[in-house]
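Colleague: Take this sequence and fold it.
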Amino acid sequence: MVSRYKKEFLELEKIGVGEFGSVYKCIKRLDGCVYAIKRSKRRLAGSSDEQMALREVYAHAVLGHHPHVVRYYSAWAEDGHMIIQNEHCNGGSLQDVVLENSKKADYFKESELKDILLQVSMGLKYIHASGLVHMDIKPSNIFICRKLFGPTGQEESDNEDDGFASSNVIYKIGDLGHVTSVNNPQVEEGDSRFLANEVLQEQYCYLSKADIFALALTIAIAAGCGSLPANGTVWHHIREGNLPPIPQQLSHSFTELLKLMIHPDPVMRPSATALTKHPVLRPSLGKAALLQKQLDVERFRTMTHICLGLPSGEDYKIFQNSKGTHIHGCTSKKASNTIHSRPCKWSCRHPCTWSSGKPCSPPLS
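Modeller: Down below sits the predicted model:
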């Protein structure tokens, strides 16, 4: 029987080896596109890889397509091995870049670290909203897609919505072999270097916050902190809420956010949704919210003028009748420009506007 893999794909090179198996860069003969093909190390039947392979396929089936999750296309068994066809990320993994940076003592700048954190948080937000948790967030499971530009300078991409139009680098979560359901967790612990203490203690009430913990340490690695311990005193020191030493000066606000993400109490850690809106990562959202608030106030003021039949403008007077004629049920000449909610005892349809707060006098006949 002809192998589907050999029939449909032209293998170019091996691009990775992981816990599950090897990953190959291949061209699909039918469409000419490049894909990442993952092949399990051992035959699945009766092996420890079987459950991991099924977890990954099931997770992809539930998740569908999201710009910050590596895209899944197909999976099949061949000679007892599981083969998974995924999107090829042309920038490799975050771990690949970290290793290259370490050789030159070069690290991601804070702006780049924030970009990574924000984009991966978007992917986690989607995964968590689908009722799943990743359980193995780390640099080798964060993949990089660099936008390609053709001769005309226009972007060449088959991505319908990369979710980050302003960035030339897209970060995506991959390797879903440890994914489990929040409601019915079947936890297979991931890399112990990134493992939250509550998971080790088999406390599974806040599994989504374990992903947040691992993401903070992933950012610390990208910032240049070096290798993390798999156990021991330093391992426990980090689980007490202490960041590993980072060889560059980060802003106080960003450092505090990372510390919050590894807080010993998972309840105190921000959710992925909160991170996608956090002012440290999205300062423009805070400015937009303030502007919206100001617009709402101005809109309310304008509508109030319309309802009361009053002229608009900064310098207006609610009561302008010099003879004290009752206007809208109120006759006080001492009325201020500030509207408050004290009701008029004379059944005025509008709020009393006397700054002293005293009731309005009865309407003149």
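Colleague: hey, let's count contacts and neighbours off CA atoms from now on
Modeller: Will do.
Colleague: show me where the stretch 151-300 of the chain has helices.
Modeller: Per DSSP state H, counting those that start in this stretch, the stretch 151-300 of the chain has helices spanning 197-200, 207-222, 233-239, 252-261, 272-276, 283-308. These are given in chain order.
Colleague: Just the buried residues of the third one, please?
Modeller: What it means is helix 233-239. Going by neighbour count (16 or more other CA atoms under 10 Å), the buried part of helix 233-239 is 235, 238-239.
Colleague: who's in contact with it?
Modeller: Surrounding helix 233-239, the residues in contact under the criterion CA atoms under 8 Å, 6 or more residues apart in numbering are 193, 196-197, 228-229, 244, 262-264.
Colleague: Turn those into TSV, columns for neighbour count and distance to residue 120.
Modeller: Compiled in TSV, these are given as follows (neighbours: other CA atoms under 10 Å; distance: CA to CA, whole Å):
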residue	neighbour count	distance to residue 120
193	16	19
196	24	18
197	21	22
228	17	20
229	15	23
244	19	21
262	28	16
263	23	19
264	19	22
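Colleague: close enough to count as contact, residue 121 and residue 278?
Modeller: No: counting by CA atoms under 8 Å, residue 121 stays clear of residue 278, with 10.6 Å between them.
Colleague: Please provide the structure for the following sequence as well, for comparison with the first:
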Amino acid sequence: MSDKAEVNSIRLEEERLLHALITRGLITEQEVQECRQALPAGQGVSEVLRELVKRGYLTVSQGRRVLRQLDTLLQEQIPGYLLMEKLGEGSMGAVYKARQLSVDRIVAVKILKPQLATNPGYISRFLREAKTAARLSSNNIVQAIDAGAAGKLYYFVMEFVEGRTVKQELENGRVFDEKEAVEIALQVAQALEHAHRRGLVHRDVKPANIILTNDGIVKLADLGLARHTQDRELDKIEKGLTIGTPFYIAPELIQLRTEPDIRADIYSLGATLYHMVTGQPPFPYSDVRKVLLAHLKEKPKPPDQLNPDLSPGLCEVIERMLAKEREKRYHTPAGVVVDLECLLRGEPPKLAQETSSRQQQRLEALKSLAEGELAETEPRDVAYEPPKTSRYPLAWIALLFLSLLLNVYLLFFRRQ
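Modeller: Below you'll find the model as predicted:
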């Protein structure tokens, strides 16, 4: 091996080591940069570890443990990507900001947790998320770039989106004004319509999965629970399970009694929209079981009772989206798009129908108003009442006839 090739090999090992340490959260990208400034590349992994310990970024025991596991660490890196910082962590894995070296662009890399990487079921689910995302190409959905395995490390590379989630905004106490909330919900509905046309259902629409980018674009993220509506094999596996996030889950996804379809996403988007404009989810209980039962049995408080500034049109749209029976919701996200666009134009929704309770209340109010107007304008003595018809007309005729005969007889008898 030439001296140049040997130096490149040493540098590659250093990069892989640093990637591994960042991946495991032992050091940060900033600490890596400081270490590189102090120690020229090509010194070897032992020198890199010594510098990290010297600076206090690793403890002595951590440095020794890393050295013992060096071969494993160097084999478990993602070729072509430089991990920069940890963005967050979920139940299945962690997401990192990274640089794709081949094209020099920033991406997000999701890595399956090491303890789950030995379970075929979790591996299958993780890779299914990547394949599902790859089928979608919408400006309102986070785009898939790459997926695979490097040693025992399973990864999924996707578009990096700068911005804040709706959840972060709500946690800061923000209540969205109606126009902005409708604009956000509209873009999410367009993303869901794109997925629906490809036979997919998201199943986890919620504030945490809606990203508000710095340039005003709304992105729907996290397809970890997404599936094809005709996946019969998955139906058998998931039967009886509860799939989704309690505050926003559709009733039919609780203990999966029926095959899920896009109307479950419409319900979840309705629950999210409700939260955005009222400041609380439809059923804000602290007990998860009570929340799930409420989705099945209770009616949420009308949103305009919590926020009187909301228009009747928006309340009607939300009520239809949150119908318990999915047959009474919008049939597709396209219908939601139509009504939300109406609201943005200042028009009443075209497709939303009021719930029976609200409709009954208004009918009773109109009836009372009409009766009150009639009482003031129409005197009672001119009211027309049709004559009552006897139920026994023949009996009356017979009695009249007998009465007539009796009178004739008496008249004749007196004359005698």
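Colleague: Out of the buried residues of helix 233-239 of structure 1, the closest to residue 201 of structure 1 would be?
Modeller: Proximity of those to residue 201 of structure 1, judged by CA to CA, is greatest for residue 239, which lies at 12.3 Å.
Colleague: For the closest one, give its distance to residue 213 of structure 1.
Modeller: Taking CA to CA, to the nearest Å as the criterion, residue 239 of structure 1 is separated from residue 213 of structure 1 by 9 Å.
Colleague: got it, and residue 231 of structure 1?
Modeller: Taken as CA to CA, the spacing of residue 231 of structure 1 relative to residue 213 of structure 1 amounts to 16 Å.
Colleague: Neighbour count for the two, which is higher?
Modeller: Applying other CA atoms under 10 Å to residue 231 of structure 1 and residue 213 shows that residue 213 carries more neighbours, namely 28 against 10.
Colleague: What does that one correspond to in structure 2?
Modeller: The alignment partner of residue 213 of structure 1 in structure 2, by TM-score structural alignment, is residue 267.
Colleague: try residue 136 of structure 1
Modeller: Match for residue 136 of structure 1 (TM-score structural alignment): residue 204.
Colleague: Tell me where structure 1 has strands.
Modeller: Here structure 1 has its strands, by DSSP state E, at 9-17, 21-28, 34-40, 72-78, 81-87, 132-133, 142-146, 148-149, 155-156, 169-173, 180-181.
Colleague: follow-up on the earlier one: what touches both of residue 239 and residue 213 of structure 1?
Modeller: 196, 262-263.
Colleague: Starting from residue 106 of structure 2, give me the distance back to residue 99 of structure 2.
Modeller: The spacing between residue 99 of structure 2 and residue 106 of structure 2, counted by CA to CA, is 5 Å.
Colleague: wait, residue 406 of structure 2
Modeller: Using CA to CA, one gets 115 Å for the distance from residue 406 of structure 2 to residue 106 of structure 2.
Colleague: These two: who's more crowded?
Modeller: When neighbours are counted by other CA under 10 Å, residue 406 of structure 2 and residue 106 differ, and residue 106 comes out ahead with 19 against 12.
Colleague: how about that one, what's its match in structure 1?
Modeller: Taking TM-score structural alignment for the superposition, residue 106 of structure 2 sits opposite residue 34 in structure 1.
Colleague: quick one, what contacts the closest residue to that match other than its chain neighbours?
Modeller: Excluding its sequence neighbours, the residue lying closest to residue 34 of structure 1 (CA to CA, 6 or more residues apart in numbering) is residue 27, at 4.5 Å. Residues touching residue 27 of structure 1, when contacts are defined by CA under 8 Å, 6+ apart, comprise 9-12, 33-35.
Colleague: Which of those residues ranks first by neighbour count?
Modeller: For the contacts of residue 27 of structure 1, the largest number of neighbours (other CA under 10 Å) sits with residue 35, at 23 neighbours.
Colleague: how close does the closest residue to that one other than its chain neighbours sit to residue 143 of structure 1?
Modeller: When the adjacent residues along the chain are set aside, residue 35 of structure 1 lies closest to residue 88, with 4.6 Å between them (CA to CA, 6+ apart). Taking CA to CA as the measure, residue 88 of structure 1 and residue 143 of structure 1 are separated by 9 Å.
Colleague: Which of the two has more residues huddled nearby?
Modeller: A count of neighbours by other CA under 10 Å puts residue 143 above the other of residue 88 of structure 1 and residue 143, at 25 against 21.
Colleague: Nearest spatial neighbour of that one, chain-adjacent residues omitted?
Modeller: If the residues on either side of it in the chain are set aside, residue 143 of structure 1 comes closest to residue 93, at 4.2 Å by CA to CA, 6+ apart.
Colleague: so how far is residue 221 of structure 2 from whichever residue in structure 2 pairs up with the one you found?
Modeller: Residue 93 of structure 1 is assigned residue 165 in structure 2 as its aligned equivalent, the criterion being TM-score structural alignment. In this structure, residue 165 of structure 2 and residue 221 of structure 2 are 10 Å apart, going by CA to CA.
Colleague: Please enumerate the shared neighbours of the two.
Modeller: Taking CA under 8 Å, 6+ apart as the contact criterion, the common neighbours of residue 165 of structure 2 and residue 221 are 209-211.
Colleague: JSON lines please, covering those residues and showing distance to residue 363 of structure 2.
Modeller: Shown next, in JSON lines, are those (distance: CA to CA, whole Å):
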{"residue": "209", "distance to residue 363 of structure 2": "40"}
{"residue": "210", "distance to residue 363 of structure 2": "38"}
{"residue": "211", "distance to residue 363 of structure 2": "41"}
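Colleague: Nearest to residue 182 of structure 2 among those residues?
Modeller: Distance to residue 182 of structure 2 across those (CA to CA) is lowest for residue 210, with 13.5 Å.
Colleague: Can you get me a residue count around the closest one?
Modeller: If you count neighbours by other CA under 10 Å, residue 210 of structure 2 ends up with 25.
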